[in-house]
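[1] Got a predicted structure here, sequence first:
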Amino acid sequence: MLAVVLALALGTYAFRLAGVLLADRLTLPESVRRLLPLAAVALLTALAVTAALTEAGSPAGVARPGGVLVGLILAWRRLPFAVVVVAAAATAAGLRLLGLP
């Protein structure tokens, strides 16, 4: 297990170092450079949705997505981060106390 973690850490470091070392040598087309920030947003959104809606490969139930929805609405309304996190957690906890999965 430790070998896997070390291999992943080394691979991540090498990948990032390659980006720094090759930045001046690699020229991307303008269309690709325009789309790169959108790709990062799409990846992060996919990770967030997967984490919010699934648990161990199966649907997460109602409580977690409910808490995430409350957090999204409060963040969209630009409430302070601490308020968003506490309200989302309280919503999920409240739904679980009511017996919802």
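    That came through, no problem. Numbers count the residues shown, from 1 in each chain.
[2] C-alpha only now, for contacts and for neighbours.
    Noted.
[3] Three-state assignment for the residue located most distally from the centre of the chain, please.
    Relative to the C-alpha centroid of the chain, counting by C-alpha atoms, centre = their mean, Arg25 is the outermost residue, at 30.8 Å. Here Arg25 is recorded as coil under DSSP: H, G, I helix; E, B strand; the rest coil.
[4] can you tell me which helix in this structure is longest?
    Counting by DSSP state H, the longest helix found in the chain is helix 30-53.
[5] Buried ones in that one, by neighbour count?
    Ala51, Ala52, Leu53 (16 or more other C-alpha atoms under 10 Å).
[6] Next up, a structure to set beside the first:
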Amino acid sequence: MNLTGVQGWLLIAALTVMAATTKALGPAIVGGRALPRWASGVIAVTAPALLSALVVTSVLADGQQWAVGAQTVGVAVAALLLLCRVPLLLASLAAVLVTAGVRALSG
């Protein structure tokens, strides 16, 4: 699906209005009452789930299809280094260098 420039901006504007409306409706509906336990649990896991989905699709998607490329290798290196308790800055630098190296070798 290809959008024109105007359609893209209209989509962004519509999503912005929808997000603002959703944020405004929450406090208006709930008021000053406490949320049920199950709702708090759902809210607590929503942000990490969305972030994970964004990372996975940006790392493993190439246009309209799934693909493993240089960025996938770089993210895997960073994840492995972070699991080994390497500082974030060093893990990021290693991921950038590995990604650049893979891209240089592949093409």
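    All right, it came through fine. Small disclaimer: the values here were computed from a predicted structure and weren't measured.
[7] With both chains overlaid, what TM-score comes out?
    The TM-score (TM-score structural alignment, normalised by the length of structure 1) is 0.75; 100 aligned residues with a C-alpha RMSD of 2.4 Å.
[8] returning to that earlier point: after the longest helix of structure 1, which helix or strand is next? Please name it.
    Counting by DSSP states H and E, the next helix or strand C-terminal to helix 30-53 of structure 1 is strand 54-55.
[9] what does that next one rub up against?
    Applying C-alpha atoms under 8 Å, 6 or more residues apart in numbering, the contact partners of strand 54-55 of structure 1 are Ala60, Gly61.
[10] again, but for stretch 62-78 of structure 1
    Outside stretch 62-78 of structure 1, the residues touching it (C-alpha under 8 Å, 6+ apart) are 52-53, 81, 84-85, 87-93, 95-96, 100-101.
[11] Equivalent analysis for stretch 79-88 of structure 1, please.
    Residues outside stretch 79-88 of structure 1 that contact it (C-alpha under 8 Å, 6+ apart): Gly66, Gly67, Val68, Leu69, Val70, Gly71, Leu72, Leu74, Ala75.
[12] Now with 6 Å, please.
    Gly67, Val68, Val70, Gly71, Leu74 (C-alpha atoms under 6 Å, 6 or more residues apart in numbering).
[13] With respect to Leu2 of structure 1, which of those is nearest?
    Nearest to Leu2 of structure 1 among the contacts of stretch 79-88 of structure 1 is Val68, at 33.3 Å by C-alpha to C-alpha.
[14] Great, nothing more from me.
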